[in-house]
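A.B. asks: Structure here, sequence nowhere to be found:
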C-alpha cells in the first residue's frame, strides 16, 4: 500500500474502485509500466496503465458501463483507453506475450500471464507491477529485479534480442540514461552498440522513428542525448547526408538558455521544444538534407515548415541580424515576420553562443527582443477603404502601400492615425502620378526615398 499512497487521492480512489470491479469479475488487475517506476523514484507521473489477466477490452467496457465515460479500442494490441467523465484517462491491456516475425516489425500479440506481459517490456525498471485487487492492494511485484536496478541507477534490457526486436528501444535507452542520470548495464550497452551498428533502425516506419526522436528531444536539456546519437552514428537514419557540425553544436548547447529566456517573457506562446532542437541539429544543412529528414520522419506541414527554416534561410537571417551595419527595425521585421518561433529561438541561441558582451551577441539579442516584444505586434489603423477614399483603385498596390505605412510606424516615423493618413495620401498620390496603377499587377519596387525613410 505504501507506493499507492504516493498517488494523489483522486487517483488512489479510482484505482481502488477499479480493483473492486476486477474482484467482482474474478480478474487479477495490476498497475504497470512507467508509473510504477516513477512512484519508486518519487517522480510525479500519473499515466495510469493497467494490465488484466483476462479480456482487458471486455473489462474496460464493463468499467464504462458502471462509471460512465467513453472507451477507445486498440484491438490488435488487446488494449482499451477509458476516458472518464472528469477527463481522467486509463489504459487497460490484456496481459499478453509478444513475438516478432522480423526485426523492427510490430509484434504479434497473444494472451499471456502477468509475467509474460512484464517480460515483453523494454527494461527491467519498466517491468514491475502493483496489485489493485483488494487482498493484495498496493503490493509490488518485481520478477526481474527492476527495483534493485533503480537503486543502482542501471538501465538493463530483459533479453539479448531486445534492441533487434524493437530498435526504438535504442532511443529509449539513451533517453532514460540522460533523464534519470542512469547508466547502461555493461551487457545491455554492448547489445545497444551492436544494434546501432546494424541497419535495423532503417526498418522502422517514419512515425515510429519520429515519435522516439521527438520524445528524446523533448526531455529536459537533451544536449547529451544528441551527442550520444551522433557518437553512435544514429543520425544517419534521419538522412545519410546529415552531419552534426560545429555551428549546430554551438546552437544546441545554448538552446536551453534561449528557451528559458523565451518562456519567461512569453509564457502564453509556447515553443515546440523537440522541433526547436531538431531544427538546431540541422543548422547549416543543405536544403536536400532537410527535405530528406522531413520525408523520413513523415512530418506534417507545420513541423516541416520549422525545419525548412533551419537551413539556408536561417543562415541568411543570422548574417543580417548580426550585421554591424545599420538595420532598421522594419528590415528586421521583414526578415522575421514569417519565421517560426522555434527558429527565432535558434537565432537567439546562436547569439548566446558568442561571448558575453560581444558586439554580435548584443546586436542580435537587442534586435530579436525588439521584434518579439514590440514590432511583431505593430498594426496600423489604415485600411483598404481608406486608400479607396484617397482615390486608389483596388489592386495589388493596396498591400504595398499598407506595408510601407506599417514599416514607417515600426521605424517610429509615424505614431498616430493622422500621421498614417498623411503618409497614405502621399503614397497614393505618388502612385497615381507615376501611372503605377494599371490593369496588371506592378512589379514591387520600393522607391529610393522610401528606402531612406524620407517621404514627400
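C.D. replies: Done, it's in. Here the structure is a predicted model, which means the values were calculated and not measured. Numbering: from 1, shown residues only.
A.B. asks: Please make it C-alpha for all contacts and neighbour counts, starting now.
C.D. replies: Noted.
A.B. asks: all helices of the stretch 101-250 of the chain, in order?
C.D. replies: Using DSSP state H, counting those that start in this stretch, the helices of the stretch 101-250 of the chain run over residues 114-119, 146-152, 162-165, 168-180, 186-197, 206-218, 223-231, 246-265.
A.B. asks: any idea which of the ones you listed is most buried?
C.D. replies: Mean neighbour counts were taken over the helices of the stretch 101-250 of the chain using mean count of other C-alpha atoms under 10 Å, and the top value, a mean of 23, falls to helix 162-165.
A.B. asks: Next one: the closest residue to residue 208 other than its chain neighbours from residue 151, what distance?
C.D. replies: With C-alpha to C-alpha, 6 or more residues apart in numbering as the criterion, residue 208 has its nearest non-adjacent residue at 7.5 Å, and that residue is residue 168. Shown here: residue 168 relative to residue 151, a distance of 25 Å by C-alpha to C-alpha, to the nearest Å.
A.B. asks: Burial check on residue 430, number of neighbours?
C.D. replies: Applying the criterion other C-alpha atoms under 10 Å, we find 13 residues in the vicinity of residue 430.
A.B. asks: Within the helices and strands, which one has it?
C.D. replies: Element membership of residue 430, judged by DSSP states H and E, is helix 417-433.
A.B. asks: Okay, buried residues for that helix please.
C.D. replies: Judged by neighbour count (16 or more other C-alpha atoms under 10 Å), helix 417-433 contains these buried residues: 420-421, 423-425, 427-429.
A.B. asks: Equivalent analysis for stretch 119-136, please.
C.D. replies: Residues of stretch 119-136 classed as buried: 119-133 (neighbour count, 16+ other C-alpha under 10 Å).
A.B. asks: end to end, how far does it reach?
C.D. replies: 21 Å.
A.B. asks: Could you list the residues in contact with that stretch?
C.D. replies: Contacts to stretch 119-136, defined as C-alpha atoms under 8 Å, 6 or more residues apart in numbering, come from residues 15-16, 18-20, 22-23, 28-34, 36-37, 97-98, 118, 137-147, 149-150, 155-158, 162, 169.
A.B. asks: Okay, one more to line up with it:
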C-alpha cells in the first residue's frame, strides 16, 4: 500500500474542476478536499449548503463527501430551476470540457442508482503524461493530433493509467478510446504514415501495429448489450461516459485526455482515485457480472496479484450472479484464458483457496457442480508451498496445470478432454500416473537406480504426488531429484562413443546412461574419467 501514495496523493489533495453548459453559458465548479472546503467556509463565513458553497459567483464542493453525487444533483437542479444565478465563463475556453446540464443530471441519477455515491465529473489539470516514457508519450500525442484533424477525441484509459498512478512498472499494453469513427481513423493513419492495423467491425475495436513494440488496442466509445449471461455483446456507438460505465471496476475507469489543448487532463467520474488509494475493487453496476462473469475472475486476480480487495458489495453481487444466472453458454475458451492469467502466476495463490473460493464459487463457470472440499483446500495449500519451492529452484514447473489438477482432481475424463489444454497437459491430467508411484522408490539406496525410476515421471506428476502425500522425506527426495535433473550434465556425447567404435543405434544411449549412473554414484567427475571408464567397459 505504501507505493499508492506520492503521485496519487498529489492528485487527491489538489483541486478538481467541472464544467456544465446550460442556457448557452458555461458553469464552472471547483472541487476541494474536505479540509480546504471547511477552511474556505470558515474564512468567508458562508453557510455550507449540502456540501457546497457559492462565494462571489464561484461554486465550491467538498469532493470527499460520501454523498457527492446527491449534492451535485441538488445543486444542478437548483441551477436549472433558476435558484442560483452564476457568472458565465468563457465559452470558447471551456466549451470542449463542458457537459450539458440535463445530461449530467441523467448520468448522476444513473450513477447514484448503482451505488456510486461519489460519482461526479472531476477534471484534474495534471501533468500525468510527463510521467510516461518519452517514446510512449510522443506516440500517444501524435495519434491524438491526427484524431483531432478528423474532429475526433482520443483518450488513454484502463490499466496504463491505473498502474501509472500506483507506481506499478508499466507494461507495453496501451488501451485507447476514440470518440469517432475508428475505421476512418485507421484509414487516415495508413494513408498518412503507412500504419498497418487490424479492425473488428462487429465490436468497433482494432489493433494498431507499430515499430516500437507497443500493444495498441483502440476502441470506439461504445455501449454493450448482452442477449444472455456471459454472451458476447452487441455493440453500439456511444460517448465516453457510457463507455466507462460499462467497464468492470471503478479503478479501470480513469482517463487521461490526449487531445491537443487538453492533453494530460485526468478524468475521474466514479471516485476511482479514492478506490485506488484504498486498494478497493468496486463493481460498476449490479448487472456487470451477469453480463460478463469473467469480471469476477478478473477481480479475484486483482485481489491476489495486485494487492486490491473486493468490496463487500462487489462480493455480494458476484455471489448473487453465480447463484442466479445460467452461464452454460459461456465459451469455455474465454474462461480458461482469464483463469490462466491467474493460475500461470509465479506468485503464491494460497488466498485463492483459503478465502476466495469459499466466499466466491467462481469455478462453477468451468464445472457447474463444482464443490470445494476441505481436502481440496489442504491439497491446494500444500501445492502452493511446493510450487514456491519449485520457483526458488527455477525448476520450470507448469503452475497452471498443477493448480488445475488439484482443484478439478476427480473430474470426468470427457470433461477434461473438452478443455482448451495442450495434448500433453490433457494426458498428464487424465492418466494421473502419480497415483501409481511406488513408495518403495524413495527407499532405494542406489542413487542411479532411484534417479532412473523417478525420471520416468514429469515434474508436474511428482509435484502432484508430493501434494497428495505431504511427507517431508518424499518432498526432500523429489526436489533433490528435480534439481539434479536440471543440473546433471554428461561430459561426453554420442560422437565420443562413435569415435570409440560404438555403432550408431540404441547402444549409444545405453552407454551414455551408464556414464550418467557413475556420475550419480560419484565415481565419475569429469570428461577424462568418463572416457577412461568407457574404454574399460567397451
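C.D. replies: Structure's in. What do you need? Just so it is clear, the model here is predicted, and its values are computed rather than measured.
A.B. asks: aligned partner of the residue nearest to residue 208 of structure 1 in structure 2?
C.D. replies: With TM-score structural alignment as the criterion, the equivalent of residue 168 of structure 1 in structure 2 is residue 294.
A.B. asks: can I assume that match is in contact with residue 336?
C.D. replies: No. With the criterion set as C-alpha atoms under 8 Å, residue 294 of structure 2 and residue 336 do not qualify as a contacting pair; they are 9.7 Å apart.
A.B. asks: center of structure 1, which residue is that?
C.D. replies: Using C-alpha atoms, centre = their mean, the residue of structure 1 that lies closest to the mean C-alpha position is residue 274, 3.4 Å off.
A.B. asks: do you know how far it is from residue 337 of structure 1?
C.D. replies: Note on residue 274 of structure 1: its distance to residue 337 of structure 1, by C-alpha to C-alpha, is 22 Å.
A.B. asks: same question, residue 405 of structure 1
C.D. replies: Residue 405 of structure 1 sits at a distance of 16 Å from residue 337 of structure 1 (criterion: C-alpha to C-alpha).
A.B. asks: Compare the two (neighbour count), which wins?
C.D. replies: Neighbour tally, residue 405 of structure 1 and residue 337, criterion other C-alpha under 10 Å: the higher count belongs to residue 405, 24 against 15.
A.B. asks: Quick check: the aligned residue for the more buried one in structure 2?
C.D. replies: Matched by TM-score structural alignment, residue 405 of structure 1 corresponds to residue 514 in structure 2.
A.B. asks: Now name the helix or strand holding its match.
C.D. replies: When elements are assigned from DSSP H and E, residue 514 of structure 2 belongs to helix 506-520.
A.B. asks: Likewise for residue 415 of structure 1?
C.D. replies: Here residue 415 of structure 1 is assigned to no helix or strand, by DSSP H and E.
A.B. asks: now the nearest residue to it once chain neighbours are set aside: how far from residue 165 of structure 1?
C.D. replies: Closest residue in space to residue 415 of structure 1, ignoring its immediate chain neighbours: residue 409 at 6.1 Å, by C-alpha to C-alpha, 6+ apart. Here residue 409 of structure 1 is placed at a distance of 61 Å from residue 165 of structure 1 (C-alpha to C-alpha).
A.B. asks: cool, and residue 337 of structure 1?
C.D. replies: Applying C-alpha to C-alpha, the value for residue 337 of structure 1 to residue 165 of structure 1 is 46 Å.
A.B. asks: One more: residue 403 of structure 1?
C.D. replies: Applying C-alpha to C-alpha, one obtains 57 Å for the distance of residue 403 of structure 1 from residue 165 of structure 1.
A.B. asks: now residue 208 of structure 1
C.D. replies: From residue 208 of structure 1 over to residue 165 of structure 1 (counting by C-alpha to C-alpha), the distance is 14 Å.
A.B. asks: cool, and residue 294 of structure 1?
C.D. replies: Using C-alpha to C-alpha, residue 294 of structure 1 is found at 25 Å from residue 165 of structure 1.
A.B. asks: Same check on residue 122 of structure 1?
C.D. replies: With distances taken as C-alpha to C-alpha, residue 122 of structure 1 is found 10 Å from residue 165 of structure 1.
A.B. asks: repeat for residue 407 of structure 1
C.D. replies: With distances taken as C-alpha to C-alpha, residue 407 of structure 1 is found 58 Å from residue 165 of structure 1.
A.B. asks: One more: residue 133 of structure 1?
C.D. replies: Per C-alpha to C-alpha, residue 133 of structure 1 is found 33 Å from residue 165 of structure 1.
A.B. asks: likewise residue 73 of structure 1?
C.D. replies: On the measure of C-alpha to C-alpha, residue 73 of structure 1 and residue 165 of structure 1 end up 25 Å apart.
A.B. asks: Just tell me what residue 333 of structure 2 corresponds to in structure 1.
C.D. replies: Structural correspondence for residue 333 of structure 2 with respect to structure 1 (TM-score structural alignment): residue 207.
A.B. asks: which residue sits closest to its match, ignoring its sequence neighbours?
C.D. replies: Using C-alpha to C-alpha, 6+ apart and skipping residues adjacent in sequence, the residue nearest residue 207 of structure 1 is residue 297, 6.1 Å away.
A.B. asks: How about the contacts made by that neighbour?
C.D. replies: So residue 297 of structure 1 contacts 206-207, 209-210, 238 (C-alpha under 8 Å, 6+ apart).
A.B. asks: State the pair within the residues you listed that is farthest apart.
C.D. replies: Of all pairs drawn from those, the widest gap by C-alpha to C-alpha lies between 207 and 238 and measures 12.0 Å.
A.B. asks: contacting residues for residue 250 of structure 1?
C.D. replies: Residues near residue 250 of structure 1 by C-alpha under 8 Å, 6+ apart: 350, 353.
A.B. asks: right, and residue 386 of structure 2 touches residue 468 too?
C.D. replies: No. Under the criterion of C-alpha under 8 Å, residue 386 of structure 2 is not in contact with residue 468, lying 11.2 Å apart.
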